[in-house]
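[1] Sequence and predicted structure below; questions after.
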Amino acid sequence: MTGRLDPRGVRFAATVTTVVLAVVLLTGSGVLAALQAVVFAIPVVAGMRWSPYGALYRTLLAPRLGAPREREEATPVRFSQAVGLVFAAVAAIGYLSGATVLGIVATAFALAAAFLNAAFGFCLGCEVYGLLGRVRAAR
């Protein structure tokens, strides 16, 4: 089931993710990177409805904002969460194993993608999902 998401919730989640990843980058915390990886993994495995940051948005903000003007497909966002999961997991492994440069690089890539979504509404993972779909269709 694909479903449709409130884009404001997606941006809220990206904003929280941006803050968490900035803290990871500043502190070098492999444990925090691993926790962010878990946050990414939950909606990848169970569906976007179970996203921890999405639940925060639905509980704290959505009731105060009213219905969204538009909705977006969940599948590209879920793919984006999977990409974030890979980068956060690599970051956690890097920091926790002493390969700090690997942790920094992986965190920086994930942070850049989250920031693009939070600040500009540009979901890099969603764009990659669309590009992959066009490549598959062209075959």
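    Sure, I can see it.
[2] can we go C-alpha only for contacts and neighbour counts from here?
    OK.
[3] Give me the most central residue, the protein.
    Closest to where the C-alpha atoms of the chain average out (Cα atoms, centre = their mean) is Gln81, at 4.4 Å.
[4] putting a second one here so we can go through both:
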Amino acid sequence: MQVDPRGQRFAAVVTTVVLLVVLITGSWPLLAAQTVVFALAVFLGLRSAPYGLLYATLVRPRLSPPTELEDPAPPRFAQGVGLVFALVGTVGYATGTTWLGIGATAFALGAAFLNAVFGFCLGCEMYLLIRRIAPRRGTT
């Protein structure tokens, strides 16, 4: 099932704000909550994730139908990348390894910001590059 790319951009805006607050406050519980959001998007799907539900309920009804839809695999992969960085950041902050928390959060923030402001999904591009480079199963 295809997804509305505007929903991904909305999620990136919310994620950008959350990660910015984490960097300002050093709040590992807030980063842990964002980690759960990423995990839900990866394991339950983009539409079932909290930001996807917010978009579908509050934003989407006020917009015209999307002019294009996209494959959910690249943005779901991007959420997985975000999950890894948020998990590392949470562990860093929670264990007092603040530099690790800041670094991992900053990388996740950079990727979310690119998508929120410019519509450039870094994780999606990584997914497409990996798909081009990696040999397909069943082919030699």
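    That came in fine, so what should we check first? As the structure is a computational prediction, the values presented were derived from the model and not from experiment.
[5] these two touch, right, the residue nearest to the centre of structure 1 and Phe40?
    Yes. Gln81 of structure 1 lies in contact with Phe40 (Cα atoms under 8 Å); the separation is 5.3 Å.
[6] So which bit of structure 1 is stretch 15-26 of structure 2 matched to?
    Aligned using TM-score structural alignment, stretch 15-26 of structure 2 spans residues 17-28 in structure 1.
[7] for stretch 100-118 of structure 2, same thing?
    The alignment of stretch 100-118 of structure 2 onto structure 1 (TM-score structural alignment) spans residues 102-120.
[8] with structure 2 superposed, average distance for the matching stretch?
    By mean Cα distance after the TM-score superposition for structure 1, the fitted stretch 102-120 of structure 1 averages 0.2 Å away from its aligned residues in structure 2.
[9] residue boundaries of the helices in structure 2?
    For structure 2, the helices defined by DSSP state H cover 5-25, 28-44, 50-54, 73-94, 98-118, 122-133.
[10] buried sites along the longest one?
    Residues 73-94 are the ones in helix 73-94 of structure 2 that count as buried (16 or more other Cα atoms under 10 Å).
[11] Please state the offset of that helix from the chain centre?
    Computed by Cα atoms, centre = their mean, to the nearest Å, the chain-centroid distance of helix 73-94 of structure 2 equals 8 Å.
[12] after superposition, how close is that helix to structure 1?
    Averaged out, helix 73-94 of structure 2 is 0.4 Å away (mean Cα distance after the TM-score superposition for structure 1).
[13] re earlier: OK, contacts around whichever residue in structure 2 pairs up with the residue nearest to the centre of structure 1?
    By TM-score structural alignment, Gln81 of structure 1 lines up with Gln79 in structure 2. Neighbour list for Gln79 of structure 2: Phe38, Ala39, Ala41, Val42, Gly123 [criterion: Cα atoms under 8 Å, 6 or more residues apart in numbering].
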